[in-house]
Structures are given as structure tokens and as C-alpha cells.
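Engineer: my questions concern the predicted model and sequence given below.
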Amino acid sequence: MIFELDYREIQRLQENIRQLPNRAEKVINQTLHTDGVKLVESNVTRLIPVSNRNKNTKWYREHGSVKHAKDTKWSISKTENLGFILKSKGGAANKRGSFGYLVFPDEGRGQEEQNFTERATDIAVPQIMSKLHGKLIETIGGNL
């Protein structure tokens, strides 16, 4: 997936990092691993459509989840240095608690591409950058 960042935002971030030579990495990791994950997850969740299927039927109760992905914790995250991975609790659609249609969130499953991840990231990246600036400025001492 490709997303764009405003070069001025990168320059601003770089200046803030320069003022925290030994602590910036820790602040960035903490922010990405908490706020970053939450922002991307909430933006993807907001874009997940709810089908009109009656999930309270006997078959759904026996073979799968009775909840829609939008109404549950559909994702898992993995933290990395200066980043994170957010992915769906995918798997075979016939496994209980699996949201098989989210295995490929950029295409969704159905008639047309839904681009959950791309659209959510376009919204979340500026919010994450704002959080990063705020946390770095707070750590510097709020004098910027």
C-alpha cells in the first residue's frame, strides 16, 4: 500500500526529533503503538459495511460469528520499531470468530473493491502525524 506524506510535515517532524536526540525514538514508538494503531483501526472499522444478512439464524450460530466485524474487535496489531502492523483476524470464513471477508481488506469480498485500508490510512496518517508532533513538543517542553 502506498500513502503520501506532506514534505513540510516531515521537515517539522525532523526538527522536533533533532531536539530530542536520545528520547525521540521512544516517544515516536509509544505514540505509534497506542494512538497510531487506534486511529487506523477506528478508521477502517468506520468504513466496514454491515451486511443485511440475518446473522442470528441457526447456521450462523453453529458455523460462525453472530456479530458483524464492525461491531467487534476484528483486528490484531504487531508493534515494530518506528511502526506497526494492523491486520484482520482473518482465516477461513467457516471458523468461529473469523471475519474471512476482511482477509483482503483492500479488496473486501463482494462485487467491487472497497479499499478499506487505503481510505482509512489516508484519513489516519495526518491524525497520526499531528499526534506525533504533539507528543514530541510535549516532551521537548511545549516551547515550540
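Structural biologist: Nice, I can see it. Residues are numbered from 1 along each chain as shown.

Engineer: please count neighbours and contacts with C-alpha atoms only from this point.
Structural biologist: Will do.

Engineer: in the host helix or strand of residue 40, what counts as buried?
Structural biologist: Residue 40 belongs to helix 37-47 when elements are defined using DSSP states H and E. Buried residues in helix 37-47, counting neighbours by 16 or more other Cα atoms under 10 Å, are found at 37, 38, 39, 40, 41, 43, 44, 45.

Engineer: residues touching the fourth one, list them.
Structural biologist: The reference is to residue 40. Shown in contact with residue 40 (Cα atoms under 8 Å, 6 or more residues apart in numbering): 86, 120, 121, 124.

Engineer: what is the neighbour count of the last one?
Structural biologist: By that I understand residue 124. 21 (other Cα atoms under 10 Å).

Engineer: so how far is stretch 17-36 off the chain centroid?
Structural biologist: Stretch 17-36 has its C-alpha centroid displaced from the chain centroid by 18 Å (Cα atoms, centre = their mean, to the nearest Å).

Engineer: what does it contact?
Structural biologist: By Cα under 8 Å, 6+ apart, stretch 17-36 touches 79, 81-84, 124, 128, 131-132, 135-136, 139-140.

Engineer: if any of the residues you listed are buried, put those into a PyMOL selection.
Structural biologist: Of the contacts of stretch 17-36, the buried ones can be selected in PyMOL as follows, counting by 16+ other Cα under 10 Å:
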select buried, resi 84+124+128+131+132+135+136+139+140
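
Engineer: for comparison:
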Amino acid sequence: MVRFELDTKDLELLMKKIAESPGDVEKAINQSLEREGAALAIEGIIMRMPVSQRGAKAVREKKHARYSNPLMKRMENLGFEIVAKGGASGKKGSFGYLAFPDEGRGSSNPLAHHFFNDGMDDRIPRILDALSEALDEVIEL
């Protein structure tokens, strides 16, 4: 799981536009995060998701999370969370091995993989650009 929230550091970049805006800034930010921000974060995480190999060169034959739309968004006010779908690894169709990738938990996952945080970090500038554009639209109204 990874979470994106606007904090004071991020808001400093957007404060001028927020101050100039006569419209509902909070609504514009939330809509931008839902439409564009969460999708950008999911894309960044999936791009960094490792695909396990079987043998030296053969690609895994089982269905892998990277190619199966494994993540979902949970919207919050001025933020969102990206979590793995399906819950526990014992459930059919679940990608439970994505539950704790940054901690390296489990017998087949002894090393921590930081693709959730790294994927989010890669997308933060683009998410902030999308927020800036949404605020520009609110100011123009």
C-alpha cells in the first residue's frame, strides 16, 4: 500500500493558484486526484513491479499481477491510497504477495522490493502538474 496526500510542502507549490481561485479548490483537487493522480500512481507502480522468472530465461507461465490490473485506489479528501486487490494470498484470483512488498515478508519474498514507493515517487511531479492544470481551470471560471 502506498498513500499520496497533499502536505504543506506540496501545497506551497500550489498556494498562489489556490489564493487566486474564486472557485471550489478542494473539489477541483479531489477530482483531479481521482481522475488523473491515482491513475498515474498506479501506472508508475505497475511499471516498476518485478516479474518473477522461472529458470534462467523462461518467463513465468502463471498469471502475474503486473499484467492483471492488480491495484485499486481508495480516495480520501486531498489524497488517495493505492492498495493490492483481492486480499489474502489464499483467495483465488488474489495477488496477496503484493500486500507487503516493501517489507520483504514471506518465504518466497526474502528481500524488500520498493516498487510501490518508487513508483509513487516517480509520478509525484506529474500528479502535481495535473493538480496545477486543474487549478488553472478553476481560476479561469
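Structural biologist: Thanks, I have the structure now. Worth saying up front: this structure is predicted, and the values here are computed from it rather than measured.

Engineer: circling back to that earlier point, what about the helix holding residue 40 of the first structure, distance to the chain center?
Structural biologist: On Cα atoms, centre = their mean, the centre of helix 37-47 of the first structure falls 5 Å from that of its chain.

Engineer: the top helix by length along the second structure - contacts with which helices or strands?
Structural biologist: In the second structure, assigned by DSSP state H, the helix with the most residues is helix 115-140. Contact partners of helix 115-140 of the second structure among helices and strands, from 3 or more Cα pairs under 8 Å, 6 or more residues apart in numbering; DSSP states H and E: strand 2-5, helix 8-20, helix 25-32, helix 38-48.

Engineer: and residue 16 of the second structure? What does it align with in the first structure?
Structural biologist: Residue 16 of the second structure maps onto residue 15 in the first structure, with residues paired by TM-score structural alignment.

Engineer: how much space separates that match from residue 23 of the first structure?
Structural biologist: 14 Å (Cα to Cα, to the nearest Å).

Engineer: those two: who's more crowded?
Structural biologist: The neighbour comparison of residue 15 of the first structure against residue 23 (other Cα under 10 Å) goes to residue 23, with 14 against 11.

Engineer: from the centre of the first structure, give me the residue that's furthest out.
Structural biologist: residue 58 (32.7 Å; Cα atoms, centre = their mean).

Engineer: ok, now how distant is it from residue 100 of the first structure?
Structural biologist: Residue 58 of the first structure sits 19 Å away from residue 100 of the first structure, going by Cα to Cα.

Engineer: ok, now residue 44 of the first structure?
Structural biologist: 15 Å.

Engineer: in the first structure, which residue is closest to the centre?
Structural biologist: Short answer for the first structure (Cα atoms, centre = their mean): residue 40, at 2.4 Å.

Engineer: and the closest residue in space to residue 17 of the second structure that isn't next to it in sequence, what does it touch?
Structural biologist: Leaving aside its sequence neighbours, residue 17 of the second structure sits nearest to residue 135 (Cα to Cα, 6 or more residues apart in numbering; 6.4 Å). Residues in contact with residue 135 of the second structure (Cα under 8 Å, 6+ apart) are 17, 18, 21, 25, 28, 29.

Engineer: separation between residue 135 of the second structure and residue 80 of the second structure?
Structural biologist: 18 Å.

Engineer: ok, and the most crowded of the contacts of residue 135 of the second structure?
Structural biologist: residue 29 (23 neighbours).
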